[in-house]
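Visitor: Pasted the sequence and its predicted model underneath.
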Amino acid sequence: MRHLLRTLWSQKTSIAFIQETHLKGKDAPKIRDRRFPQGFYATNSEVKRTGVAIIFAHSVPFLSSASQADPLGRFLFVKGMIAEHRYTFATIYCPNKGQHRFLAKALTQLERFRDGTLVLAGDLNIPLDPRRDSSAGTSTIPPALYKESKTGIKHDSDHAPVQVTLKSPLFNPRELQWRLNESVLTDTNFTTQITQTLTQYFADNDSPAIAPLTVWEAQKCVILGQLIILCTQWKRQHAANIVDLTHTIADLKTRHKRDQTDDTYLLLTDKRRQLRDLLSQKLLHTIWKSNRHFYEFSNKCWRTLARTLQQKQRQHHIHQVKGRDGTMKRALADILQAFRHFSRSYITSTPPHDERRHHNTYTV
């Protein structure tokens, strides 16, 4: 489960529809962590063959109003609010036989349950339209919501993940801040290029007409630009190697299932080892960065404390308030306006008249 959640987080997933969870009963472990704190599950109390789940990232302020789970773990419906918009999220896992009859019953229940914009996902085990399969590149999602979609690679399951990006009123682009990835300093080619750049810079600008302080300050800008260029190239190459190895492993797995030869198996094992080494480098860098972070700021009220307070703030997120007219306000602008009216009326309100202010003595 941890690997699944890490994969979802690395792909910047906001809402995940999961099928074949193989969780049994209501006391089964939940698929969630601090990055995906909210989840809904449908399990089978008898067997582990089925099971579906819908989990939400902490960045999605979803306020659930109702849910409907299949006792056999075949479908799950959840509806609620995100800001001022109503959504219904549904996931369906059809059986291998009698798919059409099951799907007709499930969609009938979904039609009664749905409210607002419907987002349906799942493993239906059938093509929705044999003449127009998903490989044709067309979509029936409304153009006002649809942005892009893509099919991933099978590596954690025997099914390939499908990723769909929808437009959201909550989207707020952030300005990214570049930071040096210290692990590139262990690459000899990288350090050689940096050394050559510095040597060439000082050779070109070593002149009595230029003040040494100016040369020194200017080289910071030069080396920063060179670091950004080289780190970007290194990051793209590293990501491309992971993607290439993942595709190669998927092809070799298919070939090995078909041929069952020793050469294919040895090649598949070698490619898996290469992929594991690449992922291990990233893991070691993450561990090193975490250790350095806590060593430097463990005793300071800095970002560590701020992140802890931010997690508390997310847990107490205000989804809706009642306005002056008695209606529920769910949009962020309306919530802020309601608090603004309340604060203004509270500050400008006149205190009750106190007769004791006009007397010098008090009667007991």
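Guide: Nice, I can see it.
Visitor: CA atoms for contacts and neighbours, from now on please.
Guide: Fine.
Visitor: Check the offset of the helix or strand encompassing residue 276 from the chain's centre.
Guide: Using DSSP states H and E, residue 276 sits in helix 262-297. Mean-position distance between helix 262-297 and its chain equals 21 Å (CA atoms, centre = their mean, to the nearest Å).
Visitor: and the next element down the chain from that helix?
Guide: helix 303-315.
Visitor: Packing partners of that next one?
Guide: Taking 3 or more CA pairs under 8 Å, 6 or more residues apart in numbering; DSSP states H and E as contact, there are no helices or strands that helix 303-315 lies on.
Visitor: give me that answer again for 10 Å
Guide: helix 262-297 (3 or more CA pairs under 10 Å, 6 or more residues apart in numbering; DSSP states H and E).
Visitor: putting a second one here so we can go through both:
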Amino acid sequence: MLVGQIASTTLTLFNIYAPNGYDPDFWTEISSLLTTKADGRVIFGGDFNAVPQPSLDRKASGDSSGTPSGYPQDASLESFMLDHSLVDAWRLHHPGDRDFTFFSNPHHSYSRIDLFLVSLSTMPLIPTSSIGDITWSDHAPISMTLSIPSYTPAWSWRLNSSLLHKPEHILELQQQLRDYFLENDSPTLSPTTLWLAHKTVIRGHLIQLGSRLKKQKLASLVSLTKDLSKWETLNKLSPSDALTAQIKTIRTAIRQLLGEDAARSLAWSKRTYFEFANKSHTLLASKLRNQTRSKHITGARDGEGVLHTSPATVNKLFTSYFQTLYNHSPTHVSDSIPLGQSIDRFLS
């Protein structure tokens, strides 16, 4: 359980992994936490090993009617949701639809046991929710959008070294460099300016190359995901060994594409630790940055004593305070005038 604030909105987040079988003590403990510790808007997410509506959220092998009986843990989940006024975010966005997040190979059955349960006050902040395809494991990813006002951090470009792993990319960059210096080198242009400008030009080309490759990879992932979704849908309607084999083939292709990102991240991590492990550099800066974050100012009071937690308002309060503190112009009337006079005497 995590209680905190995002842009002045108080949230309580629960990460749930429920027992496989019927366990009323588990839900009693979660209920106690919810009633005594939770604050603000509540969001539950995880593997509940139960479904809210068995008739819609379970499908056994060969079942076409879609009306399987529920399990005791399903009843416990339903009672928990009613007692605490929690709603199933995906079901509210997709009433009457049938989709599943888990496939049991031994039983050849589908179920929707991975859920987002939210309080009624949270639902207006959730415009969308969706269920992905089962790729890496026997569970499908689930996602939802939480619309909370936030600030977009500044973007800092960094060279993607994987662009230099393929010979065709290196040849392309070499040609770009040759063209740049041939077209721009002239007696009227200083070597310093020529050199500094080439960095911007080649960076733009690297960004363009990375964007093109990213689009190509994304197109492949989208195509494979669509194929996977199609075969998954057919397998959900009528499971068979042939469909299962086709699904496994597509999953392997998806994992290979996603594995490239994982390999790049791992290589970057190894390189960082090899180069800076014994130096006062990136790793030390990261530690210091974490200390700075731990001292982050989350709220400030204005002149009337009212507490403000919005980042924009806190910034304005500090700006106003220091503008007043250091404004020692002749026309400024403030209690800080003696301080300004003292500063003038010291400087003179």
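Guide: Great, that's in hand. The structure presented is a predicted model; accordingly, all values stated were derived computationally and were not measured.
Visitor: that older thread, between the helix holding residue 276 of the first structure and helix 303-315, how many degrees?
Guide: Computed by axes from the mean of the first three to the mean of the last three CA atoms, to 10 degrees, the angle separating helix 262-297 of the first structure from helix 303-315 equals 100 degrees.
Visitor: in helix 262-297 of the first structure, what's buried?
Guide: 264-265, 268, 271-272, 275, 278, 285 (16 or more other CA atoms under 10 Å).
Visitor: any idea which of the residues you listed is closest to residue 181 of the first structure?
Guide: If you rank the buried residues of helix 262-297 of the first structure by distance to residue 181 of the first structure using CA to CA, residue 285 comes first, at 8.5 Å.
Visitor: which position in the second structure aligns with that closest one?
Guide: Aligned against the second structure by TM-score structural alignment, residue 285 of the first structure finds its counterpart in residue 264.
Visitor: Surely its match is in contact with residue 161?
Guide: Yes - if you go by CA atoms under 10 Å, residue 264 of the second structure and residue 161 touch, sitting 8.4 Å apart.
Visitor: before we move on, back to that, mind checking the SS state of the nearest residue to the match of residue 285 of the first structure once chain neighbours are set aside?
Guide: Counting by CA to CA, 6 or more residues apart in numbering, residue 162 is the residue found nearest to residue 264 of the second structure once chain neighbours are left out, at 6.9 Å. Secondary structure, DSSP: H, G, I helix; E, B strand; the rest coil: residue 162 of the second structure is helix.
Visitor: how about the nearest residue to residue 267 of the first structure once chain neighbours are set aside, secondary structure?
Guide: Spatial nearest neighbour of residue 267 of the first structure, chain neighbours left out: residue 252 (7.8 Å); criterion: CA to CA, 6+ apart. Following three-state DSSP, the label given to residue 252 of the first structure is helix.
Visitor: For residue 264 of the first structure, see how far away residue 252 of the first structure is.
Guide: Note on residue 252 of the first structure: its distance to residue 264 of the first structure, by CA to CA, to the nearest Å, is 7 Å.
Visitor: The aligned residue in the second structure for residue 198 of the first structure: what's it in contact with?
Guide: Here residue 198 of the first structure is matched to residue 177 in the second structure, going by TM-score structural alignment. Counting by CA atoms under 10 Å, 6 or more residues apart in numbering, residue 177 of the second structure touches 171, 183, 198-199, 201-202.
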